[in-house]
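Visitor: structure here, sequence nowhere to be found:
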């Protein structure tokens, strides 16, 4: 999240948009938490979050899996593959509530305050907050963490670009100063900052040499969180143990959480191997991402006799929008023309895939904020139309005249019609079929590209897409690589087309500049994967970031969504409205999962604990 642009005055509507109930704010301006949508749910002195089991037993082991490998345990570095579970070791200033849309409560910080114009935010650390070695968490640690995050991670530098400084302003107070007023998200996003111990990083490591936070490291880190890392097998396994001396174990935000005595992560070569480990009772929990496997692979005895439970839940999807699909690298000349990008969508036959390999599951994505109220639809109206009219001279006419719609296939006749349409669009873009190849009329170069995948899961989908492209003379090869290579490739922009996506919150803001902004397009490693750089999009991002109330935010986001769709930077694929979970009866969770999350591993517990 980041921000710039028009400086809106803080109106009564804005005050409501950034509301914190009177019960959550003291007379001196200190608050127990922050919400960017409506009031905080919980008052000062609340006992625990409603979605936890405060009597959950402590103990037992949770065995989890991850794909690929890891080569660093440094949480503030944008190089290498970071080991799973590091959030168990490091506390943040604030903790999000999983039953509220956009609320966080004090964790390391007991309270925060900020002026009406949001030009700064001050956090007061808890006196009892301690590192695992017993030293107190100090404002110097927070300042160090902020400065090192910006210095060593380009995404964090961009994310916090409007946080101009962090400074110690009291024995337990640290103040973040912003370079622009009225950016409603900045207090909350600095509350998400990972805090690391300055004194530990500035000391010598276990090898007797000075530690260097600017380099990858496999030394076991020290944090202030509920777990300590106790063993590491590089690239293969990480083991965490619950700390008996954790300073925050009795905090209201932690009651009923951090229940497992041991949490282990084991890495596997691919998801098929991971699933076999789950089936064999070598791991406890499985989040299913394949419709075919969900439909056909759960006929083993442990499912039939109830030792493995299966659930589908909407919890984590309720406040998440998503766009995922085949993303074009606009830095490649072959994808510079919008007509080329739009044409290729006509070769993706989702309906046929849904019939043949998806077992009737999934929905086709038609918005960058799919399944949320922020998704555009129909023709623009009302405030959305007014916002679009402000940049009308920079937009294609169809933004105002033609609602976005994906091509519909599902049978040979429809596919033939779609491919004919694609050929016509490519002709407008300067291509023609010569023999069985689609070539550029001016250069004679064939239209060909590589589709890059993060592992083999999407191969059947990508191969079907590739086969349809071949029917109109386009050679689209498919290449699956392991996760660390995939990460390095997209960070360095070394791809033609890749299968990837963006998650969206129900409360978008500063991160939109990271996803679509022109500055992010220039920066290696940003999440502007496509390299889209457009003045109209930049202007609409500012409208989102500085929306004065919820209605304005919805209208501005829909306008941004509509323009992004018109740019055809991705061939949208599909998603599910539910999460599919399977887990052995060695673990369990509260009767009702949190409204907006799975709470794994935080609110789950071992069924053998306490026995």
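Guide: Structure received. Treat the numbers as computed from the prediction; the structure is a model and nothing was measured.

Visitor: every contact and neighbour count from this point should use C-alpha atoms.
Guide: Fine.

Visitor: I'd guessed residue 580 sits against residue 289; true?
Guide: Yes. With contact defined as C-alpha atoms under 8 Å, residue 580 and residue 289 form a contacting pair (7.4 Å).

Visitor: neighbour count winner among the two?
Guide: With other C-alpha atoms under 10 Å as the criterion, residue 580 and residue 289 differ in neighbour count, and residue 580 comes out ahead with 18 against 15.

Visitor: presented hereafter is structure B, for comparison with structure A:
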């Protein structure tokens, strides 16, 4: 149940009432209650918690507890998706409460999920974690207190394999049974795998909303210049990269909104490969051809940039090498660096330590408002304990206004127009360089049924209770 509320100054908010399932229990047998909702909200809104989706929690001004299972969220803004609270992931107050209250600023580094991972009271889904071997694997076993459909498998082992060559080798040797598409083999590797082993495995390849791109550190004096960012994009032949590496199955991106989304603006101009125009822009920005074909500025400094991406991902490594070659032709030197994902996403990107560019992907959902990625209030820094995902440091009053407006516009036609402006401004400002929207390949044993690739940020294992063996 939801009711519009009039707030101070005539603003409109919303009071949305929810009721937890009567059979919702943590795996230690304790019920999931409204107290868990209140606690999760308190953690999320704390200025030192460092949660990525901090804005969601800040907008909830009050959690009104009706009873042990019923609660009302009072939100300070009436948004078009007011009833979507998928990012309000509940924490068990009876376990995490003492840890958080004793040291809020340190909580993100000392949660029970990190330090007591096999505690059954941390989980309320169909499975719970029963064993963790650092750097090797995690074991999941059924939650005896799960009230939904009974899961079919007595045990699921999730293995940590950091490079895609080893991932494929483990599948063929029987070390693992399947590779999920969300973080599995890159497309060109899975296509080759299907040709060789398609009779043995079921391979499902599906277009997704996953946005492969280059985040730009706009604090770099070189990349703060819009003309240079435009030249870099025009100097990339993304169509050829898609065709040669991915059999044309990676859709070239023009902004962060995928063509599969109903708000995609198909009429906006495309940034097609134009190295001649890229050279003109670099000339105008003061970077002239220099020794060895690399451009230099008036001080004699080389136009040299560093790109960091995930180690062990063959697809990204190939794309980065092609970009290095293509940019060299317009006089830009690109230095390549790889880091393990736990380092890249645990420190380098989240704390904005990359000097120039970071190559990675965003998982998205249909009509997902990019506040966390593009709003100026979402730039991570020490003061907000590195919360927010605006890793580029993009600060545009015009973009802020559009994001604020699209969130509260209930009319779909008007909202589509605002989305068009967001895409146009993104393509003009280029806080990031768009590359592709990925197609993901799921490689499954023939007998596994019930796994449905989603194509968006909610991964297929969310519905693991539907998996069956036939």
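Guide: Received, thanks. Since the model is a prediction, treat every value here as computed from it, not as a measurement.

Visitor: looking at the first structure, which residue lies furthest from center?
Guide: With distances taken from the mean C-alpha point of the first structure and given as C-alpha atoms, centre = their mean, the most distant residue is residue 435, at 44.2 Å.

Visitor: doesn't residue 456 of the first structure fall inside a strand?
Guide: No. Assessed with DSSP: H, G, I helix; E, B strand; the rest coil, residue 456 of the first structure is coil; it does not lie in a strand.

Visitor: and it, what does it touch?
Guide: The contact partners of residue 456 of the first structure, taken as C-alpha atoms under 8 Å, 6 or more residues apart in numbering, are 270, 480-481.

Visitor: show me where the stretch 151-300 of the second structure has helices.
Guide: Assignment of helices within the stretch 151-300 of the second structure using DSSP state H, counting those that start in this stretch yields the ranges 164-173, 187-197, 226-234, 238-246, 275-284.

Visitor: just send these back as TSV, with distance to residue 74 of the second structure too.
Guide: Putting the helices of the stretch 151-300 of the second structure into TSV (distance: least, C-alpha to C-alpha, whole Å) gives the following:
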stretch	distance to residue 74 of the second structure
helix 164-173	46
helix 187-197	44
helix 226-234	41
helix 238-246	46
helix 275-284	50
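
Visitor: which one of these is the most hemmed in?
Guide: For the helices of the stretch 151-300 of the second structure, ranked by mean neighbour count under the definition mean count of other C-alpha atoms under 10 Å, the leader is helix 226-234 at a mean of 22.

Visitor: so how far does it sit from its counterpart in the first structure?
Guide: With the two structures superposed, helix 226-234 of the second structure lies on average 0.8 Å from its match in the first structure, counting by mean C-alpha distance after the TM-score superposition for the first structure.

Visitor: read off where that helix ends up in the first structure.
Guide: For helix 226-234 of the second structure, the aligned range in the first structure is residues 338-346, judged by TM-score structural alignment.

Visitor: got a list of contacts for that stretch?
Guide: With contacts defined as C-alpha under 8 Å, 6+ apart, stretch 338-346 of the first structure is touched by 328, 334-335, 406-407, 418-419, 421-423, 425-426, 428-429, 469, 567-572.

Visitor: show me what contacts the spatially most central residue of the first structure?
Guide: Centroid check for the first structure by C-alpha atoms, centre = their mean gives residue 503 as the closest residue, at 4.8 Å. The neighbourhood of residue 503 of the first structure, defined by C-alpha under 8 Å, 6+ apart, consists of 320-323.

Visitor: these into JSON lines, with extra columns for neighbour count and distance to residue 450 of the first structure?
Guide: Rendered in JSON lines, the data for those read as follows (neighbours: other C-alpha atoms under 10 Å; distance: C-alpha to C-alpha, whole Å):
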{"residue": "320", "neighbour count": "20", "distance to residue 450 of the first structure": "30"}
{"residue": "321", "neighbour count": "21", "distance to residue 450 of the first structure": "28"}
{"residue": "322", "neighbour count": "20", "distance to residue 450 of the first structure": "24"}
{"residue": "323", "neighbour count": "21", "distance to residue 450 of the first structure": "21"}
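
Visitor: looking at the contacts of residue 456 of the first structure, which are in strands?
Guide: Secondary-structure check on these using DSSP state E: residues within strands are 480-481.

Visitor: and the contacts of residue 456 of the first structure, which is closest to residue 185 of the first structure?
Guide: Closest approach to residue 185 of the first structure among these (C-alpha to C-alpha): residue 481, at 36.4 Å.

Visitor: wait, the closest one sits on residue 453?
Guide: Yes. In this structure, residue 481 of the first structure sits in contact with residue 453. The criterion is C-alpha under 8 Å, and the distance is 6.3 Å.

Visitor: who's more crowded, those two?
Guide: Neighbour comparison, residue 481 of the first structure and residue 453: the larger count goes to residue 453, with 22 against 14 (by other C-alpha under 10 Å).

Visitor: what lines up with that one in the second structure?
Guide: In the second structure, the residue paired with residue 453 of the first structure according to TM-score structural alignment is residue 309.

Visitor: next: residue 514 of the first structure.
Guide: Under the alignment defined by TM-score structural alignment, residue 514 of the first structure corresponds to residue 372 in the second structure.

Visitor: and if you look at residue 376 of the first structure?
Guide: The equivalent of residue 376 of the first structure in the second structure is residue 265 (alignment by TM-score structural alignment).

Visitor: which residues does that match contact?
Guide: For residue 265 of the second structure, the contacting residues are 259, 419-420, 423, taking C-alpha under 8 Å, 6+ apart as the criterion.

Visitor: mean shift of the strand or helix carrying the residue nearest to the centre of the first structure relative to the second structure?
Guide: With elements delineated by DSSP states H and E, residue 503 of the first structure resides in strand 497-505, which encompasses its position. For strand 497-505 of the first structure, the mean distance to aligned residues of the second structure following superposition is 2.3 Å (mean C-alpha distance after the TM-score superposition for the first structure).

Visitor: so in the second structure, which helix runs the longest?
Guide: helix 412-429 (DSSP state H).

Visitor: roughly how far is it from the heart of the chain?
Guide: The chain centre lies 21 Å from the centre of helix 412-429 of the second structure; the measure is C-alpha atoms, centre = their mean, to the nearest Å.

Visitor: check which element follows that helix along the chain.
Guide: Next helix or strand after helix 412-429 of the second structure toward the C-terminus (DSSP H and E): strand 432-445.
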